[in-house]
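Student: what's the 3D shape of this:
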Amino acid sequence: MPKARLAVLISGRGSNMAALLHASRLMADCPYEIMLVAANDPDAPGLALAAAEGIATFGHSHKGLTRAGFDAIIDAELDRHQISHVALAGYMRLLSPAFVEKWQGRCFNIHPSLLPAHKGLHVHEAVLANGESVSGCTVHLVTAELDGGPILGQARVAVLADDTPDSLAARILIAEHQLYPRIIARHIAADQAPLPRLRALALALPKAREKLSHGAPGFFVEGGKFFAYFSDNHHGSGISALLVATSGLEEQAMLIEQDPGLYYRPPYFGASGWIGIRLDTGDTDWEMVEGWLRRSWEVAAPKRLRRLVTGI
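Tutor: You can find the predicted model right below:
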């Protein structure tokens, strides 16, 4: 199975980015590979570090741009590199709602406290002011709420009697470097097995986007309609499948008759002529899956975009 294509967003030295990079090269069967390091400061030292390691980099100042406008620039670069997951590593920017929505479930952040305690800035000062004996760091999924997404993992760090904000931050940073690569790797590896590869194929199509639909990953064309869904164990069926549109009920029935072990009529979608293609048989023909995704994309895409791509 191809590795997840991870991008890391930084604003400065990129020490957590470096930890992710080196861990990805040292861990056996690491499920991700860093394909891009991007920064909101073209002079961020972490960019030079990444470039020296052969990683593609992108730096662009956010000054003078709206939050949404700058995020659109970064997002276009992520699309250009066919990124599947994003890790924030010392990225000192609040994200726009559109960016958060697009990358929901696939965007990670690490925060230097034991969330939900001490969200935001000046964490170590708050820990010391409260006289706390333990602090630490948290890896979580990014949501619209600042430092409020689902927690994926934490590491605890003792607070010493003579700690200053700087000394505590330095020890917590060591824990961050250990925690972040392990949690990202664990989360990606635990992702539903066929989904990363399906996602890579779907999002490689022009203007393709992903969004949860009724709790399931769905893929749609920007300015158009959904062209595919990933169904996993729907209502306890035990089936993992790709759902795509056929030409209608006649073709749907013909496919099921020809190969009932591969094709099936999915609940709710089947009445509209959609077909379920099983991805849990152990011998998935991914070229066939790619063909179905492209065919379904052509049905869902706006005419202008379809003509631009296919000439039809």
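Student: okay, CA-based contacts and neighbour counts for the rest of this
Tutor: Will do.
Student: run through the strands of the stretch 151-300 of the chain in chain order.
Tutor: 151-158, 208-213, 216-221, 226-232, 240-245, 263-264, 274-278 (DSSP state E, counting those that start in this stretch).
Student: and this one, so I can compare the two:
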Amino acid sequence: MARARVAVLISGRGSNMAALLYASHAPDCPYEIVLVASNVPDAPGLALARAEGVPVFARAHQGLKRAEFDAIIDAELERAEVQYVALAGYMRLLSEGFVASWAGRCLNIHPSLLPLHKGLDVHEAVLAAGETATGCTVHLVTPALDDGPILGQARVAVIAGDTPETLADRVHYAEHQLYPRVLAELVSGTTGVDAQLARVRALALALPEAGERLSHGAPGFFVQGGKFFAYFSHDHHGNGVTGLLVKASGVEEQAQLIENDPELYYRPAYFGPSGWIGIRLDRGAVDWDHIGDWLARSWRASAPKRLAAMLDF
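Tutor: Sure, this is the predicted structure:
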């Protein structure tokens, strides 16, 4: 089986990049590092990547607007046929366009137990609060800072006499254990229902003016000023199915989809008569590009005309 192609973005020494890279050398690792890129041309992590035979790209961001610089990075990712992006000490806020393009496929690691202590100076904040435990979090990237769906966390005890430096050292150990495991789980699709919901959520909420609320006992995604365009369904009324419900053009297309691929598509209860289609997420590897396309299509069908054109320019 081909391994997932991962790029790592760094700005400094790249210790988490190194952890991901060395973990990828294991025979059963489901990903490979195909590019290390940086906004700092002399970042120490680039030298390590070169020494290990990994292609690198570096370009200073000064003088470029955020979206312009992200477009340069995105072009390199496309050139390297990257499928997933791992941020590892990448000290740049990403543009909304970049985040939307990589929704569900871009992850980051943060040195706290999110949602606690977002941003910088985390360890100082932990000690100032008198907390007895901290840790690290791997999450999917969304436009909000350190606010994406959580994929995994590791807990680290705070020891009497800790300084920000000593605490940071131990949290780094935990990061180096957590990040490769979560990345491997993400690319191999073995993260379970919570992670699948997180990926659906990231893709859905990356669409313009999309929101989420519980509806019909399931997480539902709607467009402001419009209607619901998707639902995440897990074992709804004991049917044992995990799937995504989106709008087809009608019952005719719904029936054709199910006839052509009954292992993937199904007619959901309650929503089926209205032309909604269920897409199974519990049949092995998920084609997340396909899911993203369906979400965008269903969003268009539900959004007011003033918004629908935003995905067509």
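Student: mind checking the TM-score on these two?
Tutor: Once superposed, chain against chain, the TM-score is 0.64 (TM-score structural alignment, normalised by the length of the first structure); 261 aligned residues with a C-alpha RMSD of 4.4 Å.
Student: dump the strands of the stretch 151-300 of the first structure into a markdown table; add distance to E132 of the first structure and mean neighbour count as well.
Tutor: Shown next, in a markdown table, are those (distance: least, C-alpha to C-alpha, whole Å; neighbours: other C-alpha atoms under 10 Å):
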| stretch | distance to E132 of the first structure | mean neighbour count |
| --- | --- | --- |
| strand 151-158 | 9 | 17 |
| strand 208-213 | 39 | 18 |
| strand 216-221 | 41 | 20 |
| strand 226-232 | 43 | 24 |
| strand 240-245 | 47 | 24 |
| strand 263-264 | 57 | 21 |
| strand 274-278 | 52 | 26 |
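Student: for P97 of the first structure, which of those strands is the nearest?
Tutor: strand 208-213 (13.3 Å; C-alpha to C-alpha).
Student: what distance do you get for the residue lying closest to I183 of the first structure once chain neighbours are set aside to I239 of the first structure?
Tutor: Distances taken as C-alpha to C-alpha, 6 or more residues apart in numbering place G153 nearest to I183 of the first structure, at 6.3 Å, with adjacent residues excluded. Using C-alpha to C-alpha, to the nearest Å, we find G153 of the first structure at a distance of 29 Å from I239 of the first structure.
Student: just T310 of the first structure next, same as before
Tutor: 33 Å.
Student: so T143 of the first structure: helix, strand or coil?
Tutor: At T143 of the first structure the chain is in coil, as set by DSSP: H, G, I helix; E, B strand; the rest coil.
Student: from memory it sits against V100, does it?
Tutor: Yes - the pair T143 of the first structure / V100 is scored as a contact, 6.1 Å apart, by C-alpha atoms under 8 Å.
Student: neighbour count winner among the two?
Tutor: Remark: of T143 of the first structure and V100, T143 carries more neighbours, 21 against 18, as counted by other C-alpha atoms under 10 Å.
Student: once you drop chain neighbours, what's closest to that one?
Tutor: G149 (5.0 Å).
Student: Provide the secondary structure category for the one you found.
Tutor: Assignment for G149 of the first structure (three-state DSSP): coil.
Student: next up, the contacts around it.
Tutor: Residues near G149 of the first structure by C-alpha atoms under 8 Å, 6 or more residues apart in numbering: 140-143.
Student: let's see 10 Å
Tutor: 104-105, 108-109, 115-116, 139-143 (C-alpha atoms under 10 Å, 6 or more residues apart in numbering).
Student: columns distance to L65 of the first structure on top of those residues, output as TSV?
Tutor: Listed next are these as TSV, based on distance: C-alpha to C-alpha, whole Å:
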residue	distance to L65 of the first structure
Q104	23
G105	26
F108	24
N109	23
L115	31
P116	31
V139	29
H140	27
L141	26
V142	22
T143	22
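Student: in ChimeraX, select just the buried ones from these.
Tutor: Burial among these is assessed by 16 or more other C-alpha atoms under 10 Å; the matching ChimeraX selection reads:
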select :104,105,108,109,115,139,140,141,142,143
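Student: among the contacts of G149 of the first structure, name the ones in helices.
Tutor: Using DSSP state H, no member of the contacts of G149 of the first structure falls within helices.
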